[in-house]
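K.L.:
Prediction below, plus the sequence it came from.
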Amino acid sequence: MGTGLNEREGELEAFTADEAAAGARLDQWLTGACAGTLSRNRIKHLIEQGRVRLNGETVAEPKRKLRAGDRVELALPEPEDPEPAPEAIPLSVLYEDADVIVIDKPAGLVVHPGPGNPSGTLVNALLAHCGDTLSGIGGVKRPGIVHRLDKETSGVMVVAKNDRAHQALSAQFADHGRTTGMRRAYLALVWGAPDRMTGTIETFLGRSSRDRMKQAVVGETQPDARYAVTHFKVLERYGDPTGASPVASLVECRLETGRTHQIRVHMAHVGHPLIGDQDYGKGFSTKANTLPSPLREAVSGFTRQALHAASLAFEHPASGELMTFQSPLPADMTELASGFRQAFGKT
């Protein structure tokens, strides 16, 4: 493969192929270089439409072979998605002022409109709640959004209500708390338990070669590879009375970086995928059959990844005050953890 995106020129995205890209197909390499934002079919159609230039010349052959040093330019068409409309969707507001609104997002709520979810999202709810005050920096489909949670992940989110707040919060999230008070902590119920009570998972994440809709631990040289660090702490282990390894555990995960599906991929990578995760823990789904009733039925019926954004700290974009918000473990995860405690005890 080759290097990732290295410069943006107006409506063009420009890439340069490295030595590893020599002989690769243009459509395949460019899909990886686009950091997982475009499918291979989409890339192929853009090439056929004449939206890709190779060393300054338009090329319409997706199978065109690359050479080291080739410069590839991709002209993306303007998005044609309709502007989201306000919808009266109830929100659990933890805090609100003229600059920010902090909400406790329930599982099942999509953050912003996209393919398959044109409405009924958090953005639609925010537009109804905040009116015209939302920041537009994130674009018409993501007004005020500076970070996101997966649809089935619950917990604390902050949204900017004006451009100044959007810029300040975006900078804090990009900094990942290195120079600011930004902190994010998640609670996860996972299969088994790490062999240490605390630890750090440090990898590169990128688009999976087996399923382009998923992320995976990848080599540093993959074009869309992004450095990812998760710190974990085991809070509870649900032991097996026979003395075998713990059946499950409650783990706190603190993000040093914020990559797509980071906690889900990292915990699966170390052999402890999230309970209910159909994307990264599907191979563990039959473990529910080994559990005693009624825990077996509870786990089988738990259809989302057991992940909750439990706390969020950030510096207020106007006052600079460090603000911390917490969300208790939601009822479904509380009941699941209780079921494991009753069945196996905790350590």
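P.N.:
Here it is on my side, so go on.

K.L.:
okay, CA-based contacts and neighbour counts for the rest of this
P.N.:
Fine.

K.L.:
where do the strands sit along the stretch 201-347 of the chain?
P.N.:
215-217, 226-238, 248-255, 307-315, 322-326 (DSSP state E, counting those that start in this stretch).

K.L.:
tilt between the last one and strand 307-315?
P.N.:
An angle of 160 degrees separates the directions of strand 322-326 and strand 307-315 when computed by axes from the mean of the first three to the mean of the last three Cα atoms, to 10 degrees.

K.L.:
ditto for the longest one
P.N.:
Note on geometry: by the same axes, to 10 degrees, strand 226-238 and strand 307-315 are set 120 degrees apart in direction.

K.L.:
next one: the third one
P.N.:
Following the same axes, to 10 degrees, one obtains 30 degrees for the angle between strand 248-255 and strand 307-315.

K.L.:
I'd like to know which elements strand 248-255 is packed against.
P.N.:
Using 3 or more Cα pairs under 8 Å, 6 or more residues apart in numbering; DSSP states H and E as the contact test, the elements touching strand 248-255 are strand 183-191, strand 226-238.

K.L.:
about what we covered before: export the strands of the stretch 201-347 of the chain to a markdown table and tack on distance to residue 100 and mean neighbour count?
P.N.:
Below are these laid out as a markdown table (distance: least, Cα to Cα, whole Å; neighbours: other Cα atoms under 10 Å):
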| stretch | distance to residue 100 | mean neighbour count |
| --- | --- | --- |
| strand 215-217 | 31 | 23 |
| strand 226-238 | 27 | 20 |
| strand 248-255 | 22 | 24 |
| strand 307-315 | 11 | 23 |
| strand 322-326 | 11 | 15 |
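
K.L.:
Looking at the ones you listed, which is nearest to residue 332?
P.N.:
Proximity to residue 332 (Cα to Cα) singles out strand 307-315 among those, at 10.7 Å.

K.L.:
What lies in contact with the closest one?
P.N.:
If you take Cα atoms under 8 Å, 6 or more residues apart in numbering as the criterion, strand 307-315 is touched by 153-157, 169, 172, 180-189, 274, 321-330.

K.L.:
returning to that earlier point: closest one to residue 146 among the helices and strands packed on strand 248-255?
P.N.:
strand 183-191 (13.7 Å).

K.L.:
Identify all contacting residues around the closest one.
P.N.:
With Cα under 8 Å, 6+ apart, strand 183-191 has contacts from 176-177, 247-255, 267, 272-275, 284, 306-314, 329, 333, 337.

K.L.:
can you tell me which residues contact the spatially most central residue of the chain?
P.N.:
The centre of the chain sits closest to residue 260, judged by Cα atoms, centre = their mean, with a distance of 2.9 Å. Residue 260 is in contact with residue 215, counting by Cα under 8 Å, 6+ apart.

K.L.:
Got another one to weigh against that:
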Amino acid sequence: MSDPFKQATDNRKVLTADESAEGRLDAWITAKLGEEFSRSRVKSLIKEGAVLLNGAAMTDPHRKVRAGESFEITLPPPEDPTPKGEDIPLDVLYEDDDLIVISKPAGLVVHPAAGNWTGTLVNALIHHCGESLSGIGGVRRPGIVHRLDKDTTGVMVVAKNDIAHRHLSQQFADHGRTTPLERAYRAIVWGRPRALTGTIDAPLGRSVGDRTKRAVKRDDNPDADEAITHYEVLERFHEAPDATALASLIDCHLETGRTHQIRVHMAHIGHPLLGDTVYGAGFKTKANLLPDEARKLVSRFPRQALHAYLLQFEHPRTGEVMHFEAPLPEDMEKLAEALRNG
């Protein structure tokens, strides 16, 4: 069988579909390229006109591939996988020879990945900590033992040597069942959960329609990971006589730490986070029920209203229980105030 790849130029490849070729153009090209490019990156290349058929750009990622077709693909130059230090300000809460604790701002990606090779927390940490982070936990995510979403704010701990990385990673993997590890968040959600305190025990896995998203799964699904969130309603905004509310400030304690866990769990029980365009887009029109000033602020709020305000863990060297808290960031304070007074 002939090799489906034929090198055309230094940055181009010709990919020919054989008799077994089938499916969408983006999925087929991704499979042929292997791990070199993600599906989302291939999709972007197609939309940018980087894939040609008989000299014409194929800009529809959904187009079906037919046997015998040869696609010429212009590939971008490879990225250097080793992140470089960048002088990005850090809000340092604590630091010693073993670890650093920071309060992450909104908009800061934790580690380099496709589409975000620079300007990440890892780039900032390499600049701040120097060579001490080199290679700990992997080239692209040195020192990282847990993460927060790009637009989630709050407390994070990062290891500065192998011993600290191993010890902290074990605590996060154990989810605090046998260690002092504790993580708590503040969130502003639409509505008010029926019970003022409760536990959401709903396994999570990748969404079938979009692999960047997470979804609640059945227990017997092979993709399902245990996910448990404990919540408490702290404050209700625009509460009606029947005890309903337009929005609520809640406290969430994680018993597990899955990707997007709080966002998916709260949406699952009908109370998605304000500003969450991924899991709560259908609730955006609820802002129209607010008075003018509050409505404007809520409508313009640029991120999910989620803040990791508390982190507790055992120090990997001394065994001391370390406890850190970060107050609500200014944007969430203003949002709560607008809901409170609007």
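P.N.:
Yes, it's here. These numbers come from a predicted model, not from an experiment.

K.L.:
returning to what we had before: with distance to residue 138 of structure 1 as extra columns, can I get the strands of the stretch 201-347 of structure 1 in TSV?
P.N.:
Below are the strands of the stretch 201-347 of structure 1 laid out as TSV (distance: least, Cα to Cα, whole Å):
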stretch	distance to residue 138 of structure 1
strand 215-217	23
strand 226-238	22
strand 248-255	22
strand 307-315	19
strand 322-326	23
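
K.L.:
out of those, nearest to residue 72 of structure 1?
P.N.:
Nearest to residue 72 of structure 1, of all the strands of the stretch 201-347 of structure 1, is strand 226-238, at 20.8 Å by Cα to Cα.

K.L.:
Pull up the aligned stretch in structure 2 for that closest one.
P.N.:
Aligned by TM-score structural alignment, strand 226-238 of structure 1 falls on residues 225-237 of structure 2.

K.L.:
Give me the PyMOL select line for the contacts of strand 307-315 of structure 1, limited to the buried ones.
P.N.:
With 16 or more other Cα atoms under 10 Å as the criterion, this PyMOL line picks the buried residues out of the contacts of strand 307-315 of structure 1:
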select buried, resi 153+154+155+156+157+169+172+180+181+182+183+184+185+186+187+188+189+274+325+327+329+330
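
K.L.:
any idea where the helices of structure 2 begin and end?
P.N.:
25-33, 39-47, 121-129, 162-174, 261-268, 292-300, 330-341 (DSSP state H).

K.L.:
Columns distance to residue 227 of structure 2 on top of these, output as TSV?
P.N.:
Compiled in TSV, the helices of structure 2 are given as follows (distance: least, Cα to Cα, whole Å):
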stretch	distance to residue 227 of structure 2
helix 25-33	30
helix 39-47	27
helix 121-129	26
helix 162-174	13
helix 261-268	7
helix 292-300	29
helix 330-341	26
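
K.L.:
out of those, which comes closest to residue 199 of structure 2?
P.N.:
Among those, the nearest to residue 199 of structure 2 by Cα to Cα is helix 261-268 (9.8 Å).

K.L.:
how close does that closest one sit to structure 1?
P.N.:
Here helix 261-268 of structure 2, set against structure 1 after superposition, deviates by a mean of 0.2 Å using mean Cα distance after the TM-score superposition for structure 1.

K.L.:
For that helix, buried residues please.
P.N.:
261, 262, 263, 264, 265, 266, 267, 268.

K.L.:
Could you list every helix and strand in contact with the helix or strand that contains residue 72 of structure 1?
P.N.:
Using DSSP states H and E, residue 72 of structure 1 sits within strand 71-75. Under the contact criterion of 3+ Cα pairs under 8 Å, 6+ apart, strand 71-75 of structure 1 touches strand 12-16, strand 52-54.

K.L.:
ok, for residue 126 of structure 2, nearest residue in space, not its chain neighbours?
P.N.:
residue 85 (4.6 Å; Cα to Cα, 6 or more residues apart in numbering).

K.L.:
is it true that the one you found touches residue 127?
P.N.:
Yes: judged on Cα atoms under 8 Å, residue 85 of structure 2 makes contact with residue 127 at a distance of 4.1 Å.

K.L.:
neighbour-wise, which of these two wins?
P.N.:
residue 85 (20 against 17; other Cα atoms under 10 Å).

K.L.:
that older thread, could you identify which of the helices and strands packed on strand 71-75 of structure 1 is most buried?
P.N.:
Highest mean neighbour count among those (mean count of other Cα atoms under 10 Å): strand 52-54, with a mean of 21.

K.L.:
quick one: that one aligns where in structure 2?
P.N.:
Using TM-score structural alignment, strand 52-54 of structure 1 finds no match anywhere in structure 2.

K.L.:
following that strand, which helix or strand comes up?
P.N.:
Following strand 52-54 of structure 1 toward the C-terminus (DSSP H and E): strand 57-58.

K.L.:
where along the stretch 1-150 of structure 2 do the strands fall?
P.N.:
Under DSSP E, counting those that start in this stretch, the stretch 1-150 of structure 2 gives strands at 5-9, 12-16, 51-53, 56-57, 70-74, 92-95, 99-104.

K.L.:
export these to TSV and tack on distance to residue 290 of structure 2?
P.N.:
Formatted as TSV, these follow (distance: least, Cα to Cα, whole Å):
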stretch	distance to residue 290 of structure 2
strand 5-9	58
strand 12-16	54
strand 51-53	48
strand 56-57	47
strand 70-74	50
strand 92-95	37
strand 99-104	30
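
K.L.:
possible to save the ones you listed as TSV with mean neighbour count and distance to residue 148 of structure 2?
P.N.:
Compiled in TSV, the strands of the stretch 1-150 of structure 2 are given as follows (neighbours: other Cα atoms under 10 Å; distance: least, Cα to Cα, whole Å):
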stretch	mean neighbour count	distance to residue 148 of structure 2
strand 5-9	12	39
strand 12-16	19	37
strand 51-53	19	35
strand 56-57	14	38
strand 70-74	21	34
strand 92-95	14	16
strand 99-104	21	8
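
K.L.:
Which one, of the ones you listed, ends up nearest to residue 229 of structure 2?
P.N.:
Using Cα to Cα, the strands of the stretch 1-150 of structure 2 put strand 99-104 closest to residue 229 of structure 2, at 21.8 Å.

K.L.:
so where in structure 1 does that closest one end up aligned?
P.N.:
Counting by TM-score structural alignment, strand 99-104 of structure 2 corresponds to residues 100-105.
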